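In: This is a predicted model, with the sequence first.
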Amino acid sequence: MAYLSGEYECKMDAKGRMVLPARIKSTLPDADVTKVFVKRGFEACLVLYPELEWKKVYSKVAGLSEFNEEQRNFQRNFFSGSAELELDSAGRFLIPKLMLKYADIDKDAIVVGVGNRVEIWNPDKYNQYLIKDQNEFSKQAEKFLSGQ
């Protein structure tokens, strides 16, 4: 399992490529250093998965029933909004234009390590989702982590 964390300011080049931050790249297992998988996130961001983590998520979604309308629609939305990305020798990857449009990413982006995955955000949207009140963050920590 990858242990991805941290927050990084990144820039897109003129061709729509981004460099995966060195700290993130160095955390990936050797097998995952040449490719990653991206999908549209639930909060108008992009979610990047190392290959080993992607296989786990992929299996869960692929295991849903094509004969159930709700599950079929979920599969359609999930898989149509995902892609395999190759990393070049400089650690750059090209994000499809439709995905950049979905996440409203132009030149600047915030890359965030979130445990087993990486999120790529428009900086303004990212700031809207951050918990600004530390008391609220403390309450969530108690709710989600106490008793474990």
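Out: Everything's here; your move.

In: rest of the way, CA atoms for contacts and neighbours
Out: Noted.

In: Let me see the ranges of the helices in this protein.
Out: Secondary structure of the chain (DSSP state H): helices at 22-27, 51-62, 69-80, 97-103, 123-129, 134-145.

In: would you turn those into TSV with distance to Arg117 and mean neighbour count?
Out: Shown next, in TSV, are these (distance: least, Cα to Cα, whole Å; neighbours: other Cα atoms under 10 Å):
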stretch	distance to Arg117	mean neighbour count
helix 22-27	10	15
helix 51-62	8	14
helix 69-80	16	14
helix 97-103	17	16
helix 123-129	16	13
helix 134-145	19	11
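
In: Mind putting the ones you listed into JSON lines with distance to Ile110?
Out: As requested, those are exported to JSON lines (distance: least, Cα to Cα, whole Å):
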{"stretch": "helix 22-27", "distance to Ile110": "13"}
{"stretch": "helix 51-62", "distance to Ile110": "21"}
{"stretch": "helix 69-80", "distance to Ile110": "23"}
{"stretch": "helix 97-103", "distance to Ile110": "11"}
{"stretch": "helix 123-129", "distance to Ile110": "6"}
{"stretch": "helix 134-145", "distance to Ile110": "20"}
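
In: Next up, a structure to set beside the first:
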Amino acid sequence: MSKLKLFRGRFSRSVDDKGRLMLPTELRSVLESRSESSKIIFTTYDGCIVGFPLPDWEQLEEAFYQLKNPPLTVRNFRRLVIGGAEECNIDAQGRVRLSKTHLEYSGIESELIIVGQGQKLELWQPQKLEEVLKQDYDVASLLAESGVDFSF
């Protein structure tokens, strides 16, 4: 049984004047392994652009639709994430076009950092990502409570 490939690592890239991003070969390979059509869905969350292979996105959407009578906070979150979702194709050169709305939300102008996050990837404005990564996280106990042993 083959194991699904996951997005991992960080990659510095730039967006051209038409809003196109050249995906690194490693990430295109993961996308192709997770989605027969190589389609990716981009949306916004946490101040960045988030990308999901189409099948993974469809599972996430289905989970949202299973919620009965969700509270206002969940409905608003759904408006941001599902309402902001855009399906993108990779062109022959390995590029995807990012929408102006997504670029404005994330603060990305030309330079960006792609961060692999397992089943998804994130596109960050470099200074925003730097601020996020500077934060002191004490997550060992939270991970342990969830059954993840992440001790060094």
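Out: Structure's in. What do you need? What you see is a predicted model, and the numbers here were worked out from it, not measured in a lab.

In: TM-score of the superposed pair?
Out: Here the superposed chains carry a TM-score of 0.83, computed using TM-score structural alignment, normalised by the length of the first structure; 141 aligned residues with a Cα RMSD of 2.2 Å.

In: do you know which of the helices of the first structure lies nearest Glu9 of the first structure?
Out: Among the helices of the first structure, helix 123-129 comes nearest to Glu9 of the first structure, with 8.5 Å by Cα to Cα.

In: which strands and helices sit next to that closest one?
Out: Helix 123-129 of the first structure is packed against strand 108-115, with contacts defined by 3 or more Cα pairs under 8 Å, 6 or more residues apart in numbering; DSSP states H and E.

In: in the second structure, what residues pair with the strand it packs on?
Out: Using TM-score structural alignment, strand 108-115 of the first structure corresponds to residues 111-118 of the second structure.

In: Other residues contacting the matching stretch?
Out: For stretch 111-118 of the second structure, contacts defined as Cα atoms under 8 Å, 6 or more residues apart in numbering pick out 6-15, 121-126, 129.

In: quick one: the aligned residue in the second structure for Val38 of the first structure and Leu98 of the second structure, what's the gap?
Out: Correspondence of Val38 of the first structure to the second structure, assessed by TM-score structural alignment: Phe42. For Phe42 of the second structure, the distance to Leu98 of the second structure equals 8 Å [Cα to Cα, to the nearest Å].

In: which position in the second structure aligns with Lys55 of the first structure?
Out: Counting by TM-score structural alignment, Lys55 of the first structure corresponds to Glu58 in the second structure.

In: For that match, give me its contacts.
Out: For Glu58 of the second structure, no residue meets the contact criterion (Cα under 8 Å, 6+ apart).

In: Kindly report the same for Trp124 of the second structure.
Out: Gly47, Cys48, Ile49, Ser106, Ile108, Leu112, Ile113, Ile114, Val115.

In: cool, Pro55 of the second structure as well?
Out: By Cα under 8 Å, 6+ apart, the neighbours of Pro55 of the second structure are Arg34, Ser35.

In: repeat that for 7 Å
Out: Counting by Cα atoms under 7 Å, 6 or more residues apart in numbering, Pro55 of the second structure touches Ser35.

In: what do you get for Tyr8 of the first structure?
Out: Ile110, Val111, Val112.

In: Most neighbours among those residues, which one is it?
Out: Val111 (27 neighbours; other Cα atoms under 10 Å).

In: and the gap between the nearest residue to it once chain neighbours are set aside and Lys11 of the first structure?
Out: Distances taken as Cα to Cα, 6 or more residues apart in numbering put Ile120 closest to Val111 of the first structure, at 4.6 Å, once the chain neighbours are dropped. Ile120 of the first structure is 11 Å from Lys11 of the first structure, where distance means Cα to Cα.
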